[in-house]
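*Asks:* coordinates only, no sequence provided:
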């Protein structure tokens, strides 16, 4: 298994067949993405590359942990990542942006390397939960910042206050319905 660090795969001179690659993903990886929601991480990307004469297939498995910001208390916490993906690379004179399929990349036959940094980042981000909050401890209590939880509790609305006459429109609507049905 080859250990690579620059997230580029040298494809010129790569013999047809199956190849196994491993990439180490650390904090520096995420700093290259300007608007990244991920602040830090330690992951390993295992890639099984199958090269044919007209295309390359990459089966990717990314495993590790990343640090994200909690949606509830705004402090960082670590969450596990277990992402899988497949990327097909076709050799063609066609421009890459003409493909409507995110799993398909076109490379010019003259290209010597395949940069997989963006697909790796995308798979990691897509594996994260939509709502990111600290997990509960073994007793079922949130591990969020207790001061922030107290502040949130102060501003939590438990019941919608009813304004006087709020249901008047319902009565008027029912009166109109009954008047129409009587005619």
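*Replies:* Thanks, I have it. Quantities reported herein were computed from a predicted structural model and do not represent experimental measurements.
*Asks:* can we go C-alpha only for contacts and neighbour counts from here?
*Replies:* Noted.
*Asks:* ok now the longest helix along the chain, how far from the chain's centre?
*Replies:* Longest among the helix segments of the chain by residue count, using DSSP state H, is helix 168-182. From the chain centre to the centre of helix 168-182 is a distance of 50 Å (C-alpha atoms, centre = their mean, to the nearest Å).
*Asks:* kindly report the same for stretch 74-81.
*Replies:* So, by C-alpha atoms, centre = their mean, the centroid of stretch 74-81 is 13 Å from its chain's centroid.
*Asks:* the residue lying closest to residue 60 once chain neighbours are set aside: what secondary structure?
*Replies:* Across the structure, with C-alpha to C-alpha, 6 or more residues apart in numbering as the measure, the residue nearest residue 60 apart from its sequence neighbours is residue 47 (4.6 Å). On the three-state scheme (DSSP: H, G, I helix; E, B strand; the rest coil), residue 47 is labelled strand.
*Asks:* do residue 80 as well
*Replies:* Once three-state DSSP is applied, residue 80 turns out strand.
*Asks:* was I right to think it contacts residue 64?
*Replies:* Yes: Residue 80 is in contact with residue 64 according to C-alpha atoms under 8 Å; the separation is 5.8 Å.
*Asks:* which parts of this protein are helices?
*Replies:* With DSSP H as the definition, the chain shows helices at residue ranges 27-31, 117-127, 146-154, 168-182.
*Asks:* can you list these in JSON lines and add mean neighbour count and distance to residue 133?
*Replies:* Compiled in JSON lines, those are given as follows (neighbours: other C-alpha atoms under 10 Å; distance: least, C-alpha to C-alpha, whole Å):
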{"stretch": "helix 27-31", "mean neighbour count": "15", "distance to residue 133": "20"}
{"stretch": "helix 117-127", "mean neighbour count": "16", "distance to residue 133": "15"}
{"stretch": "helix 146-154", "mean neighbour count": "12", "distance to residue 133": "12"}
{"stretch": "helix 168-182", "mean neighbour count": "10", "distance to residue 133": "40"}
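*Asks:* and here's the other structure:
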């Protein structure tokens, strides 16, 4: 299953895909047990640097299907009208693959585009709403650490948060008592 499947499903997040789907159907009495196994990779856009991000996918999904009077669905059971002689499983496959993708699409630390990270630091706002300040500070700290960590010499002193210094001082003062 590739890019065209996600284009047909109108998915804007997934830009490319190389997924394999294994569907096992077991018929017992009047119930069909469907077991999906989706494995492979999808290509997303990194939320931080906007470069391609290859995300591995491995997901399982199981549902029981049986015939009934009207269409009805729960988490474990899908009832379809007896007049239907086929079942479109593409939405089940799409949902299984989509739910396996993390909400936050970011490269591991140190893997983001360095030029974009530098631009973000350069143009970051000086005034930030209180509710966004903590998240922005965390993001910028991550970006600073991933950009400077591989290239910084070991003998350079690292700047620490003054709140941690105050806590460390309290800890050493109590140890002396």
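*Replies:* Arrived safely, thanks for sending. Remember, it's a predicted structure, so these values are computed and weren't measured experimentally.
*Asks:* ok so, going back, could you dump the helices of the first structure to TSV with distance to residue 95 of the first structure?
*Replies:* Formatted as TSV, the entries for the helices of the first structure read as follows, by distance: least, C-alpha to C-alpha, whole Å:
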stretch	distance to residue 95 of the first structure
helix 27-31	26
helix 117-127	17
helix 146-154	50
helix 168-182	59
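*Asks:* residues touching the corresponding residue of the second structure for the residue nearest to residue 60 of the first structure, list them.
*Replies:* Counting by TM-score structural alignment, residue 47 of the first structure corresponds to residue 23 in the second structure. For residue 23 of the second structure, the contacting residues are 34-37, by C-alpha atoms under 8 Å, 6 or more residues apart in numbering.
*Asks:* also residue 72 of the first structure?
*Replies:* 132-133, 144.
*Asks:* neighbour-wise, which of the residues you listed leads?
*Replies:* Looking at those with neighbours defined as other C-alpha atoms under 10 Å, the largest count falls to residue 133 at 22 neighbours.
*Asks:* to which residue of the second structure is it aligned?
*Replies:* Residue pairing (TM-score structural alignment): residue 133 of the first structure is matched to residue 106 of the second structure.
*Asks:* give me the neighbour count for the residue lying closest to that match once chain neighbours are set aside.
*Replies:* Here the nearest residue to residue 106 of the second structure in space, its sequence neighbours aside, is residue 46; by C-alpha to C-alpha, 6+ apart that works out to 4.8 Å. Other residues within reach of residue 46 of the second structure by the criterion other C-alpha under 10 Å amount to 17.
*Asks:* how close does the alignment partner in the first structure of residue 46 of the second structure get to residue 3 of the first structure?
*Replies:* Structural alignment places residue 46 of the second structure opposite residue 70 in the first structure (criterion: TM-score structural alignment). The spacing between residue 70 of the first structure and residue 3 of the first structure, counted by C-alpha to C-alpha, to the nearest Å, is 33 Å.
*Asks:* tell me the counterpart residues of stretch 144-164 of the second structure in the first structure, please.
*Replies:* Per TM-score structural alignment, stretch 144-164 of the second structure has no counterpart in the first structure.
*Asks:* chain center to the longest helix along the second structure: distance?
*Replies:* As assigned by DSSP H, the longest helix anywhere in the second structure is helix 130-148. Using C-alpha atoms, centre = their mean, the mean C-alpha position of helix 130-148 of the second structure is found 19 Å from that of the whole chain.
*Asks:* over to stretch 51-61 of the second structure?
*Replies:* 8 Å.
*Asks:* need the residues that contact it.
*Replies:* Under the criterion C-alpha under 8 Å, 6+ apart, residues 19, 35-46, 96-97, 100-101, 105-107, 112-113 lie in contact with stretch 51-61 of the second structure.
*Asks:* alignment lookup: residue 36 of the second structure to the first structure.
*Replies:* Mapped onto the first structure by TM-score structural alignment, residue 36 of the second structure lines up with residue 60.
*Asks:* wait, that match sits on residue 86?
*Replies:* Yes: applying C-alpha under 8 Å as the test, residue 60 of the first structure and residue 86 come out as touching, 6.0 Å apart.
*Asks:* who's more crowded, those two?
*Replies:* Applying other C-alpha under 10 Å to residue 60 of the first structure and residue 86 shows that residue 60 carries more neighbours, namely 21 against 17.
*Asks:* and the closest residue to residue 1 of the second structure other than its chain neighbours, how many neighbours?
*Replies:* With C-alpha to C-alpha, 6+ apart as the criterion, residue 1 of the second structure has its nearest non-adjacent residue at 5.1 Å, and that residue is residue 19. For residue 19 of the second structure, the tally of surrounding residues (other C-alpha under 10 Å) stands at 18.
*Asks:* which residue ranges form the strands in the first structure?
*Replies:* Counting by DSSP state E, the first structure forms strands over residues 2-4, 8-10, 17-25, 38-51, 55-69, 76-91, 104-107, 113-115, given from the N-terminal end onward.
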